[in-house]
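Enquirer: I would like to see how this sequence folds:
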Amino acid sequence: MDLERVLKGSPWTFNNHVLMLHWPEKKEDPLKVPLIFACFWVQIHEVPPSFYIETLAHQIEGFLGNFLEFDGTNLGKGLCTYLHVREQLDVRRPLKMKNKVMFSVVACSYVSFKYERLTLFCFFYGRLGHSDSFCQAKMALGFDVAEMGWDLSLRAQSRRALALAVYGYEKIGKG
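Expert: Predicted coordinates:
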């Protein structure tokens, strides 16, 4: 039970660095396990309300990483402004900001992604593990880069903060 809680509660961090966790299968050599995957809850924003469905989450499968879970608990309650999926991401690859999605045979649009509990992150080339202040690729250029490819819009507000904001809004509305 504790093991499941730890694995489902990821990403875990230490000093703002992601801890890579892997539960080895039988006869799997722990020394040969590549620790390159981390699990994140990802919010999919800018989805038309009639498409808040699990099939849309599966349509994005493979674009972000490996699809693990769909959270539909807030759907239909009027509070949901995004789709909520859990993805296993390869930390060697840049995080995705948006993707073009087909909503019907004739309609397509872009959806944007926000990552919950996003840790140390490089705004220069979009990868986890270091900040742009210590990015070797940026330092190799030898000059200050004015425009970064990524920004803080990738960081999702925590679910607790969102719940408190909704609670505060309801309280003000009733008060």
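
Enquirer: rest of the way, CA atoms for contacts and neighbours
Expert: OK.

Enquirer: neighbours around residue 39, how many?
Expert: 24 (other C-alpha atoms under 10 Å).

Enquirer: what's the closest non-adjacent residue to it?
Expert: In space, and not counting its chain neighbours, residue 39 is closest to residue 88: 4.3 Å by C-alpha to C-alpha, 6 or more residues apart in numbering.

Enquirer: how near is the one you found to residue 124?
Expert: To residue 124, residue 88 is 22 Å away according to C-alpha to C-alpha, to the nearest Å.

Enquirer: also residue 67?
Expert: 26 Å.

Enquirer: can you count the residues close to residue 81?
Expert: So residue 81, with other C-alpha under 10 Å, has 16 neighbours.

Enquirer: residue 64 now?
Expert: Residue 64 has 20 neighbours, counted by other C-alpha under 10 Å.

Enquirer: here's the other one to compare against:
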Amino acid sequence: MGGPWQCKGDAFLVEGITAGSDPSSALFTHVPMWVQFRNIPFYLLTKKLAHDLGEMIGTTLMIDNNARGSINNKFIRTRVQLPLFMALQREIVLADDITGEEVVVQVRYERLPNFCLFCGFIGHMEARSDLPAAERKINFMPASSSPSSALR
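Expert: Here you go, the predicted model:
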């Protein structure tokens, strides 16, 4: 389950077709991707939560059974079928039923193809954004020097 495959930074998608069907009718609406969910208290790290978080951003395909990272910075990985018609999410807010507090889960995408820093959609970069110039602001600016590394 590799991928997403990339060519010059763009997602390279392959879709199966049946015999006799028109190849031009194939729809490319989703991209499978490993997603990391971080900043989760260790006592909440369950397969159910991994599945539910995946469903909040797409369709859960597979769950990595091993939590990763140090004890204070554990994260879970889920293989998700991400819809290309929705913007990437940087975080998900959950209610911690044990403490009653909100938990802000950080979402990081592995091998993230090119995407727009303005709108968060995979498939185009800022130069090809449909947003009017007055509405263009970088919504995915990370703390580091690489503009998209906060999501990667």
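
Enquirer: checking the residue nearest to residue 39 of the first structure next. Helix, strand or coil?
Expert: Per DSSP: H, G, I helix; E, B strand; the rest coil, the local secondary structure of residue 88 of the first structure is strand.

Enquirer: and the helices in the first structure?
Expert: When assigned using DSSP state H, the helices of the first structure occupy the ranges 2-8, 54-59, 136-141, 159-174.

Enquirer: I'd like to know which elements the second one is packed against.
Expert: Put plainly, it is helix 54-59 of the first structure. strand 66-71 (3 or more C-alpha pairs under 8 Å, 6 or more residues apart in numbering; DSSP states H and E).

Enquirer: can you name the residues of the second structure that the strand it packs on overlays?
Expert: Counting by TM-score structural alignment, strand 66-71 of the first structure pairs with residues 59-64 of the second structure.

Enquirer: other residues contacting that stretch?
Expert: Stretch 59-64 of the second structure is contacted by residues 47, 50-52, 54, 76-82 when judged by C-alpha atoms under 8 Å, 6 or more residues apart in numbering.

Enquirer: can you pull the buried residues of that stretch?
Expert: 59-60, 62-63 (16 or more other C-alpha atoms under 10 Å).

Enquirer: what sits against the spatially most central residue of the first structure?
Expert: Residue closest to the average C-alpha location in the first structure (C-alpha atoms, centre = their mean): residue 115, at 2.8 Å. With contacts defined as C-alpha under 8 Å, 6+ apart, the neighbours of residue 115 of the first structure are 40-43, 154-156.

Enquirer: that one pairs with which position in the second structure?
Expert: Per TM-score structural alignment, residue 115 of the first structure is aligned with residue 109.

Enquirer: which one is the residue nearest to the centre of the first structure nearest to, not counting chain neighbours?
Expert: residue 42 (4.7 Å).

Enquirer: can you give me the end-to-end distance of stretch 5-14 of the first structure?
Expert: So stretch 5-14 of the first structure: terminal residues 18 Å apart, C-alpha to C-alpha.

Enquirer: for stretch 76-95 of the second structure, that is, sorry about that
Expert: Stretch 76-95 of the second structure: ends 17 Å apart by C-alpha to C-alpha.

Enquirer: equivalent range in the first structure for it?
Expert: Under the criterion TM-score structural alignment, stretch 76-95 of the second structure matches residues 83-102.

Enquirer: contact partners of that stretch?
Expert: Residues contacting stretch 83-102 of the first structure (C-alpha under 8 Å, 6+ apart): 36-45, 47, 52-53, 57, 59-60, 64-72, 108-114, 125-129, 150, 154.

Enquirer: now it: buried residues?
Expert: 83-91, 94-98.

Enquirer: now for those residues, which pair is the farthest apart?
Expert: Distance extremes for the buried residues of stretch 83-102 of the first structure: the farthest pair is 83 and 91 at 22.1 Å, using C-alpha to C-alpha.

Enquirer: quick check: residue 149 of the first structure vs residue 163 of the first structure, distance?
Expert: Distance from residue 149 of the first structure to residue 163 of the first structure, by C-alpha to C-alpha: 30 Å.
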